[in-house]
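build me a model from this:
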Amino acid sequence: LIAIVLCTLLGITTEFVAYRPLRGAASPLAVLITAIGVSYLLENVALLIFGADIKSFTSVVKWEGITLFDGQLKIQGVTIVTIVVSIVILIVLQLFINKTKQGQAMLAASEDKGAAALMGINVNRTIMLTFAIGSALAAIAGALLCSAYPSLSPYTGAMPGIKAFVAAVLGGIGSIPGAMIGGLVLGIVEILSKTYISSQLSDAIVFGILVIVLLVKPTGILGKKYLEKV
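I've put the predicted structure just below:
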């Protein structure tokens, strides 16, 4: 709970300090470069505070899990909890986006910030709320990740963060169910690659599939095409 609160405050602060001044930037590339810079800044600040040593992490899930087929198959409790929590978050986010004024404001601001502002939407506050929600969810994901793999370092979230972005692109940017489906597909592909092909090549296979999907269906699994009038 403390991590969720602190990450939410950190996300709001990051948005205010690093992203808001660039909102009117001519090129989207400036925001992308800032995102990369902020990620390295956070990693190195954590490195200075906590050191580079890998620390053990006490799982937040105390349930051992279930055993099936006379002990031949055991599903860890943290795995079941992670799936259930993901489904609950998916449903809550979908309801929030589609049924609340703030959710509709997020959709409008993501489509066209200028038009949203003309309709009376406070774009800065809406984007800040988006950062707050995303940062809180990142804290939940981090706690579950470190519960499944009980070690923690300043670089723990680097590769999972990249794979989360890949999952969002794979499922379809802007689609919450698509992001979850993309994450599941990504996880299944990675595990099967490690089991039957090579643990060293699993990441390359995952990113290779992303390239293929973007070539065949650039909008992702559940993404939609938008026509832009010029």
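
alpha carbons only for contacts and neighbour counts from here, please
Will do.

buried ones in the helix or strand hosting Ala167?
Secondary structure assignment for Ala167, by DSSP states H and E: helix 158-171. Neighbour-count burial for helix 158-171 flags Lys163, Ala164, Phe165, Val166, Ala167, Ala168, Val169, Leu170, Gly171 (criterion: 16 or more other C-alpha atoms under 10 Å).

next one: stretch 34-53
Going by neighbour count (16+ other C-alpha under 10 Å), the buried part of stretch 34-53 is Glu43, Asn44.

still on that earlier bit, the buried residues of helix 158-171 into CSV, with extra columns for distance to Ser193?
Putting the buried residues of helix 158-171 into CSV (distance: C-alpha to C-alpha, whole Å) gives the following:
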residue, distance to Ser193
Lys163, 15
Ala164, 18
Phe165, 20
Val166, 17
Ala167, 16
Ala168, 20
Val169, 20
Leu170, 17
Gly171, 20
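
out of those residues, the closest to Val230 would be?
Ranked by distance to Val230 (C-alpha to C-alpha), these are led by Val169 at 25.4 Å.

who touches the residue nearest the centre of the chain in this structure?
With distances taken as C-alpha atoms, centre = their mean, Ala164 lies nearest the centre of the chain, 4.7 Å away. Contacts of Ala164 were listed using C-alpha atoms under 8 Å, 6 or more residues apart in numbering, and they are Gly183.

can you state the direction angle for the helix or strand in which Ala35 is found and helix 158-171?
Using DSSP H and E, Ala35 falls within helix 29-50. If you take axes from the mean of the first three to the mean of the last three C-alpha atoms, to 10 degrees, helix 29-50 sits at 150 degrees to helix 158-171.

what does helix 29-50 contact?
With contact meaning C-alpha under 8 Å, 6+ apart, helix 29-50 is reached by Ala18, Tyr19, Leu22, Pro154, Tyr155.

one more, so I can put them side by side:
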Amino acid sequence: MTFEVFMQQLANGISIGSLYALLAIGYTMVYGILRLINFAHGDIFMMSAYFMVFGMVTFGLPWYVSAAIVIVAAVALGVLIEKAAYKSLRDAPRMSIMISAIGVSFLLENLATYLFTGVPKGFPDIDILTRAISFGNVSLSVATVVTPVVTIILLFVVLFITNKTKIGMAMRAVSKDFETARLMGININRVISTTFVIGSALAAVGAILWGSKYPSVIPLMGVMPGLKCFIAAVLGGIGNTTGAVLGGFILGMSEIMLVSFLPSLTGYRDAIAFIILIIVLIVKPTGLLGEKVTDKV
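As a prediction, this is how the structure comes out:
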């Protein structure tokens, strides 16, 4: 492998890892507060991609206007899911909420198939993201370069919200002890809705950047990225925002570099993520930056 090829693959690994990290933040924030794996998160990502297609292709809106509408629509969808599928089950057994999350995921996938058909739709070309730039003999798209920067910026925004604001303090209180926070007068519904707002907005940004790199939109496009982002959250320590981003970068780099050095394993690229998950659960179940949590009975 030449130096140019290595740098090309390194950049690709960092870029795809950044996309995993964006979605993993949403997973880990919801889990940190509700102790719920929001399996519908990957499908919010999928619906955001469709929203972008219709905004730019069907209605002919500029990409920046479409992007703003997509983020608002994704936030509205995330809050609607929380109110309709999770709020009434807040005091139900954990398994009931998980079954509801899986049901919402299947609902969105089948609804997208019914409304948009299973025929792939081309993601609209956003020239500012798809144009190529060169660093010596290494040629990269702007999206590949921009994605890690956007991810790091959004990570700091999320950390600022959770560590420096009143709603962030409430989030941390709820994540530590749900019932005590409720008794202390914290508006649980507002905290949970805010969490879904942040997670859904990040999923929308991730969908826009993902579509610029992989311009094919189908109803099941959120399934595998969603699972991988869940794995990234577990790898970094689910419930830990910084850990989720770290896990996303590690997962993306592992995938790309392994198939680059061992091309014969290209067909097993998706399996690599699950192998990493198994190893992490065996060696360090709490993840790289996670803390041991004891469930209350």
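
aligned to Val185 of structure 1, what sits in structure 2?
In structure 2, Val185 of structure 1 lines up with Ile250, judged by TM-score structural alignment.

residue contacts, its match?
Shown in contact with Ile250 of structure 2 (C-alpha under 8 Å, 6+ apart): Gly17, Ala232.

just Leu159 of structure 2 next, same as before
For Leu159 of structure 2, the contact set (C-alpha under 8 Å, 6+ apart) comprises Thr241.

what residue of structure 1 matches up with it?
Residue pairing (TM-score structural alignment): Leu159 of structure 2 is matched to Gln94 of structure 1.

likewise Val104 of structure 2?
Here Val104 of structure 2 is matched to Val38 in structure 1, going by TM-score structural alignment.

repeat that for Ser139 of structure 2.
Ser139 of structure 2 maps onto Lys74 in structure 1, by TM-score structural alignment.

checking its match next. Helix, strand or coil?
What DSSP: H, G, I helix; E, B strand; the rest coil gives for Lys74 of structure 1 is strand.

related to what we said a few turns ago, buried ones among the contacts of helix 29-50 of structure 1?
Those of those that meet the buried threshold are Tyr19, Pro154, Tyr155, by 16+ other C-alpha under 10 Å.

wait, the second one sits on Ala52?
This points to Pro154 of structure 1. Yes. At 6.9 Å, Pro154 of structure 1 counts as touching Ala52 under the criterion of C-alpha atoms under 8 Å.

measure how buried His41 of structure 2 is and give me the count.
A count of neighbours around His41 of structure 2, defined by other C-alpha atoms under 10 Å, yields 30.

sticking with the corresponding residue of structure 2 for Ile140 of structure 1, tell me its helix or strand.
In structure 2, the residue paired with Ile140 of structure 1 according to TM-score structural alignment is Val205. Following DSSP H and E, one finds Val205 of structure 2 within helix 188-213.

quick one: that helix to helix 223-236, angle?
For helix 188-213 of structure 2 against helix 223-236, the angle by the same axes, to 10 degrees is 120 degrees.

against structure 1, what's the mean shift for helix 188-213 of structure 2, could you check?
Following the fit onto structure 1, the mean deviation recorded for helix 188-213 of structure 2 is 0.9 Å by mean C-alpha distance after the TM-score superposition for structure 1.

give the other helices and strands that that helix contacts.
Helices and strands touching helix 188-213 of structure 2, by 3 or more C-alpha pairs under 8 Å, 6 or more residues apart in numbering; DSSP states H and E, are helix 3-34, helix 41-53, helix 63-81, helix 127-130, helix 142-164, helix 166-176.

for Arg94 of structure 2, find the nearest of the ones you listed.
Taking these one by one with C-alpha to C-alpha, helix 3-34 is closest: 9.4 Å.

on contacts alone, who are the packing partners of the closest one?
Under the contact criterion of 3+ C-alpha pairs under 8 Å, 6+ apart, helix 3-34 of structure 2 touches helix 41-53, strand 138-141, helix 142-164, helix 166-176, helix 188-213, helix 223-236, helix 241-261.
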